[in-house]
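Enquirer: Pasting a predicted model and its sequence here:
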Amino acid sequence: MKIYRTLYYIPVITSWVAGSLIWKIVLNPQFGVLNNILNFIGLQGPGWLYDQSWAMPGIVLASIWKDVGFFGLILFSGLRGISPTYYEAAKIDGANSWQRFKNITLPLISPTLLFVIIISLINSFQLFPQVMIMTQGGPNGATQVMVERIYKYAFQYYKMGYASAFSWLLFIIVFVVTLVQMKLQKRWVHYES
C-alpha cells in the first residue's frame, strides 16, 4: 500500500520539475522566448532569473502558469453546478448580464472561490520546486522562500533543529492565514440552502 502512495506523487513532482525547466528556458535572457518576443516588439527584456528585482516575478509567473489549469477546472466545475433556472428567472425579472453575474453567479460560486483562494495561498507558502530548479534561492538570496530555507537547513547544513523550527513556523503561518480566511468567509461566502 505504501508504494502506491509514493507512485501517486511521482507525476505531481515531475510536472513541477518539467514546468520549472520549461520556464527556466523561456525566461533565459539571451535566447529565451519571452525576451525574444519583447525584442521583436522593440523592448529590452530583463535578466529575469539573473536579476534581483526580476527573479521573484519570474518565479511567480511560472507558478501562476502551473496552477491556472487546475484552478480553472475547479472554477469551471463550480460554474457548471449553478442551475440554469436561476438565470431564467432573473431574465424574466429583467436583470441584465451584470446583475445576473453579481446577484447569481458570484454568490453561488463563492464556496468554490473560497476553496481556490485557500489552496492557492497554501501553495504560495509552500513554493519550493520552482525556486530550487530555476534559481536555487539566488541571485543574492532574492528568491529565498521558507520551504527552500527548511530544505537547506535540513539537508545541506544538517541543522535539523533549525529546519524543524522553520517548519513549525511555516505551519503556524499557514494555519493562521487559513483560519483568518475561514473567519472572513461569513461575510462573502453564500452556501445554497
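Expert: Received the coordinates, thanks.

Enquirer: make it CA atoms for all contacts and neighbour counts henceforth
Expert: Will do.

Enquirer: residues contacting residue 36?
Expert: By CA atoms under 8 Å, 6 or more residues apart in numbering, residue 36 lies in contact with residue 45.

Enquirer: cutoff 7 Å now
Expert: With contacts defined as CA atoms under 7 Å, 6 or more residues apart in numbering, residue 36 has no neighbours.

Enquirer: likewise residue 135?
Expert: Taking CA under 7 Å, 6+ apart as the test, what residue 135 contacts is residue 49.

Enquirer: and if we set it to 10 Å?
Expert: 24, 49, 50, 55, 56, 59, 129, 141, 142, 143, 144 (CA atoms under 10 Å, 6 or more residues apart in numbering).

Enquirer: ok, second structure coming up, stack it against the first:
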Amino acid sequence: MVTSWIAVALVWRWLLNPSNGVVNTLLGMVGIDGPGWWTDPAWAMPSIIIASAWKDLGFVMVILLAGLQAIDPALVDAAKVDGAGPWRRLFSVTLPLLSPSTFFVVVISLINGFQVFDQVYAMTGGGPAGASQVVVQQIYDLTFRYGKAGEASALSWLLFLVVLAVTVVQVRGQRRWVTYG
C-alpha cells in the first residue's frame, strides 16, 4: 500500500514480460504458453487490473479487518446460543455487520478505478494500439501532448460528473444492503 504506483507498475511489467517474465516462465514450466500480457491488446488491460488488484489488496484487507474487529462478539455468541451454525452466523451476523466496511471499500475502489493513470502510463503507455487507454490518460494527452487544455478540462468535468453519478447511485443503493448496527 505504501509503495508508489510507478515502482509497482515497473515490477509488474517485469513479472509479466512476455518473453522472459517470471509469470510466463512459471507457466511454461507446467506446459502453458503464457500470453503477451502488456504487449497483446487482449491482455493489456487484464495485466493492469491484476497489478492494481494486488496493490489495493492491502488497503482493502485493513479496512475489512477493522470492520471485522468492530463486530461485537456478543452478537456472534448470541447466534451460537440460538443454534446458528458457522454458515448461518456468517450470512446472518458477520456479513451484514461488515456491510458498512464493504460499502466503503466498494465506493473508494470504484472512484479509484475511474482515476487510474499511473499504472497504465508506466506499464503500457495506453497501448498496444490504444487497448489500455483510459480517460485520465486521454486528459493527460490532450493537455500535455496536444495542448488542448480546454478539451481536457471538459473531459475532466465529464469524468467528475460520471464519478459523482456512480457515487450517488451507490449511496442511495446502500440503504438496501448496508446494515448499521
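Expert: Happy to help now that I have it. Computed from a prediction, not measured in an experiment: that's the story for all the values here.

Enquirer: TM-score for these two?
Expert: Once superposed, chain against chain, the TM-score is 0.98 (TM-score structural alignment, normalised by the length of structure 2); 181 aligned residues with a CA RMSD of 1.1 Å.

Enquirer: wait, which of the contacts of residue 135 of structure 1 is closest to residue 5 of structure 1?
Expert: Using CA to CA, residue 129 comes nearest to residue 5 of structure 1 of the contacts of residue 135 of structure 1, at 19.8 Å.

Enquirer: Show me what the closest one aligns to in structure 2.
Expert: Counting by TM-score structural alignment, residue 129 of structure 1 lines up with residue 118 in structure 2.

Enquirer: Check residue 33 of structure 1 too.
Expert: So residue 33 of structure 1 corresponds to residue 22, using TM-score structural alignment.

Enquirer: mind checking how far stretch 87-103 of structure 2 is from the chain centre?
Expert: Centroid separation between stretch 87-103 of structure 2 and its chain, computed with CA atoms, centre = their mean, to the nearest Å, is 21 Å.

Enquirer: Could you tell me which residues within it count as buried?
Expert: By 16 or more other CA atoms under 10 Å, the buried positions in stretch 87-103 of structure 2 come out as 89, 93, 94, 95, 96, 97, 98, 99, 100, 101, 102, 103.

Enquirer: Kindly report the same for stretch 140-153 of structure 2.
Expert: 140, 142, 143, 152.

Enquirer: Locate the most centrally placed residue in structure 1 within the secondary structure: which element?
Expert: Residue closest to the mean C-alpha point of structure 1, counted by CA atoms, centre = their mean, is residue 120 at 4.6 Å. Using DSSP states H and E, residue 120 of structure 1 maps to helix 106-125.

Enquirer: Would you write a PyMOL line that selects the buried entries of the contacts of residue 135 of structure 1?
Expert: With 16+ other CA under 10 Å as the criterion, this PyMOL line picks the buried residues out of the contacts of residue 135 of structure 1:
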select buried, resi 24+49+50+55+56+59+129+142+143+144
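
Enquirer: got the contacts of residue 135 of structure 1 as CSV, with secondary structure columns?
Expert: Below are the contacts of residue 135 of structure 1 laid out as CSV (DSSP: H, G, I helix; E, B strand; the rest coil):
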residue, secondary structure
24, helix
49, helix
50, helix
55, helix
56, helix
59, helix
129, helix
141, coil
142, coil
143, coil
144, coil
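
Enquirer: ok, the contacts of residue 135 of structure 1 vs residue 80 of structure 1, which is closest?
Expert: Of all the contacts of residue 135 of structure 1, residue 59 has the smallest distance to residue 80 of structure 1: 31.9 Å, by CA to CA.

Enquirer: For whichever residue in structure 2 pairs up with that closest one, which residues are in contact?
Expert: In structure 2, the residue matched to residue 59 of structure 1 (TM-score structural alignment) is residue 48. Residue 48 of structure 2 is in contact with 9, 12-13, 37-38, 54, 116, 119-120, 122-124, 132, counting by CA under 10 Å, 6+ apart.

Enquirer: try it again with 7 Å
Expert: 119, 120.

Enquirer: Equivalent analysis for residue 82 of structure 1, please.
Expert: residue 108.

Enquirer: Good, wrapping up.
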